[in-house]
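# Requesting a structural model of the entry that follows:
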Amino acid sequence: MTDLFEPSTAERPAALPSRGRSAASKRAARKRRRRRQQRTATVLVLVLALLGAGGYFFWDRISGSLGGLDLTMGLGGAPEDYEGPGVDPVQVIIPEGATGSMMGTVLAEADVVASTGAFTEAFESSPAASSIQPGTYELYTQMSAAGAVEALLTNEKVETEVTIPEGYTVEQVVDRVASVTEFSREELEEALGDPKAIGLPKAAGDSPEGWLFPKTYNVQPDDTAVDLLATMVDQTKAELDSLGVDSGDRQDVLTKASLVEKEAPEGFRGEVARVIENRLEIGEALYLDASNAYGLGKPAHEITKSEFADESDPYNLRVHTGLPPTPIANPGAASVEAVVDPPEGSWRWYVTVDLDTGETKFTDNYNEFLEFRAEYQEWAAENGY
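A predicted model of the protein is given here:
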């Protein structure tokens, strides 16, 4: 058995009697394969004998030009094919970029079809066959080749989709993945505890925060928690590479982008990124409540005055200058792009004056900032905040 297919526990077609695939049926399948090989050898010997001394050269040239002759042809010249809808459920993986012949090889090895040639003929006879997508499918052993093509065209792949929204923390990612896949929290946390296994760079330390890129992932049946998390980390690296971020700057970019992700209303990411850069350049504290909230594990509006003054919290950006120790979330592409290429501006403060519309005002004048803050407070009082 190869890693391209594996037995499944799904139900068989209703039209067939329910029975497990016994050792006897497996032996029978092996005998069928041996008989096909024996018939192939017989055909080859007969052809070479009839063609004479020049026959081998002719055969070699013809089989090479055809990309390899199917070795399960019967004496009548037609590739061997099964009849009926199939017997036992089995999962097969159609690789990315597979041709009809490559699919046939995978299916023949799994005993889904009787021969590569039969599937290739059925594939070429179906105008829609080229739309078959890569992925893991649940089929049945001993299907007709035409039935296998039809089943693949339904595109009912055996996989799980998990979507990670922008701004999720690692803890939220674990919760989401555990809720929609078969991975347990324990498996996911164990994988996260092995930074090297999931491809986390040294600059990240032992914290994967910020490195689990938000998008929709397809989880295949044979994937592990390490596989999925490593894919998320690889996606983050690919995003940073596409924007020309040097490996030595990745951690800082992700940290800034995570602050933008949690702080900036839609449409104002670039401006917030510029405020962060301007304040860092002159050594001013960032005063970003989202970082305090992350460090305390509570919403910003629940933070007390004493907590805002707590110097023991490294995520308290009111009392500590510079960036927090790690990203505070997993930023999306838009926030990363805003950090890499923020607009020009001298802003040092901003206030979202209307939480319903997201209207945000920016300034480099402290007195104007106080006016913006008063405007927000008036809005908050009128709207029950």
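# From here on, just use CA atoms for contacts and neighbour counts.
Noted.
# Report the central residue of the protein.
Tyr217 (3.0 Å; CA atoms, centre = their mean).
# All the helices of the stretch 51-200 of the chain, residue numbers only.
For the stretch 51-200 of the chain, helices defined by DSSP state H, counting those that start in this stretch occupy the ranges 55-65, 100-109, 116-125, 145-153, 170-180, 185-192.
# re earlier: the residue nearest to the centre of the chain and Pro165 touch, don't they?
No: taking CA atoms under 8 Å as the definition, Tyr217 is not a contact partner of Pro165, at 11.3 Å.
# OK, contacts around Asp364?
Ser346, Trp347, Arg348, Trp349 (CA atoms under 8 Å, 6 or more residues apart in numbering).
# Proceed likewise with the subsequent sequence, for comparison:
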Amino acid sequence: MLGGASAAAYFTFEPQIKQVLGWAEPIDYTGSGTGRVVVTITNGQIGSDVAKTLASAGVTKTYTAFYKLLLKQDPQVQFHPGSYALKKQMSAKAALAALTDPKSKVSTQLVLPEGITVKGVIKRLADLSESTGISAAQLEVAAADYKSFGLPAEAPNLEGYLFPATYSIEPGQTAHAVLQTLVTTMFQHLDADGVAPADRHKVLTLAALTQKEGGSSADFFKVARVWDNRLAAGMPLQSDATVSYGSGGTTISTTDAQRADKSNPYNTYAHTGLPIGPISNPGDAAIKATLHPADGTWLFFVLVNGQTGETVFSTTLAEHNAAVKQWQAWLRAHPGFDG
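So this is what the prediction gives:
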């Protein structure tokens, strides 16, 4: 019994015991690190935010190492927004010294994930305004003048035309210049894929839909085929993502009233054919899937697992209805899920 009690006590207080005996694994690296990694600090971030960023980027070994150092040395230290060239596996002390050294600052890095919307792009850029000098208001004004970016005549806004990638923003760039770089990069990728300028809007509208609805990128080619099959059959696309976008939402969840709203030009339940434009900014994978869809007769697909992204593709309505029940069962088992 005493042995069992001792074992239980050990496992309960194992971290504390190891620390007292000097057995605990170090929480900090030693030295100035190796290689190169760029980390970005956005407006208003404080020490705890920076500590998380450094640890997740592999600069410091743990969040605790850097945050404890801040509390010990200078809890009021001010971090200036921008991007900094650091190294992997730096000691917390070396990382702090580098972040407060003006020589470490490099061109501000803007990271845009696939499927981000124009609103999301503006938000990310606005979060870097203290570093770039470009405000949210300037970005909104520039984006509203969407016809000045060389878009196809049928484009209703900038949505879909901002290529998701990592960009370096140099000091002195204007809001329009930054957005133009994103548009130009999208055109370059479309050109490389052999998309004629006259087809850009259609391709991006379909690719953006696949990007938002497609779940796993491995399914993109099958999703793209579903759109083509439905369009060829004169069927409405019936995408909840387009309805949500046109209603001002960001998820793939919609109500009966929203799906019945004919005033929404993005409502692919109420209107056949494509929506009036893209609903997100697609990446290369979604664009390539649109141009080279898989072979198949599928007319339906539905997500059946919100965590893994597993999707079921069906040719008949009966098959699809069975899959929908599977999805509904998953939702009931995971209350609060918001796709």
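# ok so, going back, distance of the residue nearest to the centre of structure 1 from Lys256 of structure 1?
Tyr217 of structure 1 sits 25 Å away from Lys256 of structure 1 when distances are taken as CA to CA, to the nearest Å.
# Equivalent analysis for Glu266 of structure 1, please.
For Glu266 of structure 1 relative to Lys256 of structure 1 (CA to CA), the value is 16 Å.
# Show me where the stretch 251-385 of structure 1 has its strands.
All strands of the stretch 251-385 of structure 1, identified by DSSP state E, counting those that start in this stretch, fall at 349-354, 359-363.
# whereabouts in structure 2 does the first one align?
Residues 300-305 of structure 2 are matched to strand 349-354 of structure 1 when aligned by TM-score structural alignment.
# that older thread, Glu266 and Lys256 of structure 1: which has the busier surroundings?
Lys256 (26 against 12; other CA atoms under 10 Å).
# list the contacts for the alignment partner in structure 2 of the more buried one?
Residue correspondence to structure 2 (TM-score structural alignment): Lys256 of structure 1 is matched to Leu206. Leu206 of structure 2 is in contact with Ala224, Trp227, Leu274, Pro278, Thr290, counting by CA under 8 Å, 6+ apart.
# need those residues in JSON lines with distance to Asp127 of structure 2 and neighbour count, can you?
Below are the contacts of Leu206 of structure 2 laid out as JSON lines (distance: CA to CA, whole Å; neighbours: other CA atoms under 10 Å):
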{"residue": "Ala224", "distance to Asp127 of structure 2": "34", "neighbour count": "26"}
{"residue": "Trp227", "distance to Asp127 of structure 2": "36", "neighbour count": "26"}
{"residue": "Leu274", "distance to Asp127 of structure 2": "33", "neighbour count": "20"}
{"residue": "Pro278", "distance to Asp127 of structure 2": "24", "neighbour count": "28"}
{"residue": "Thr290", "distance to Asp127 of structure 2": "32", "neighbour count": "28"}
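# Kindly reformat those as a markdown table containing distance to Ala198 of structure 2.
Shown next, in a markdown table, are those (distance: CA to CA, whole Å):
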| residue | distance to Ala198 of structure 2 |
| --- | --- |
| Ala224 | 20 |
| Trp227 | 20 |
| Leu274 | 16 |
| Pro278 | 15 |
| Thr290 | 16 |
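# Ala155 of structure 2 - that's part of a strand, no?
No: using DSSP: H, G, I helix; E, B strand; the rest coil, the secondary structure at Ala155 of structure 2 is coil, not a strand.
# ok, the residue nearest to it when sequence neighbours are not counted to Arg124 of structure 2 distance?
If the residues on either side of it in the chain are set aside, Ala155 of structure 2 comes closest to Gly277, at 6.2 Å by CA to CA, 6 or more residues apart in numbering. Applying CA to CA, the value for Gly277 of structure 2 to Arg124 of structure 2 is 22 Å.
# Name all residues that make contact with Pro324 of structure 1.
Taking CA under 8 Å, 6+ apart as the test, what Pro324 of structure 1 contacts is Thr255, Ser291, Pro314, Tyr315, Asn316, Leu317.
# returning to that earlier point: can you redo the helices of the stretch 51-200 of structure 1 as CSV with distance to Leu296 of structure 1 and mean neighbour count?
Shown next, in CSV, are the helices of the stretch 51-200 of structure 1 (distance: least, CA to CA, whole Å; neighbours: other CA atoms under 10 Å):
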stretch, distance to Leu296 of structure 1, mean neighbour count
helix 55-65, 68, 13
helix 100-109, 53, 21
helix 116-125, 59, 22
helix 145-153, 50, 21
helix 170-180, 14, 17
helix 185-192, 21, 17
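# could I get these as CSV with distance to Thr224 of structure 1?
Shown next, in CSV, are the helices of the stretch 51-200 of structure 1 (distance: least, CA to CA, whole Å):
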stretch, distance to Thr224 of structure 1
helix 55-65, 40
helix 100-109, 22
helix 116-125, 31
helix 145-153, 25
helix 170-180, 12
helix 185-192, 9
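# from what I can see Ala293 of structure 1 touches Glu307, true?
No: judged on CA under 8 Å, Ala293 of structure 1 makes no contact with Glu307 at a distance of 10.0 Å.
# So which of these two has more stuff around it?
Higher neighbour count among Ala293 of structure 1 and Glu307: Ala293, with 19 against 14, using other CA under 10 Å.
# what's the burial count for the nearest residue to the more buried one once chain neighbours are set aside?
In space, and not counting its chain neighbours, Ala293 of structure 1 is closest to Ala300: 5.1 Å by CA to CA, 6+ apart. Other residues near Ala300 of structure 1 come to 16 when the count uses other CA under 10 Å.
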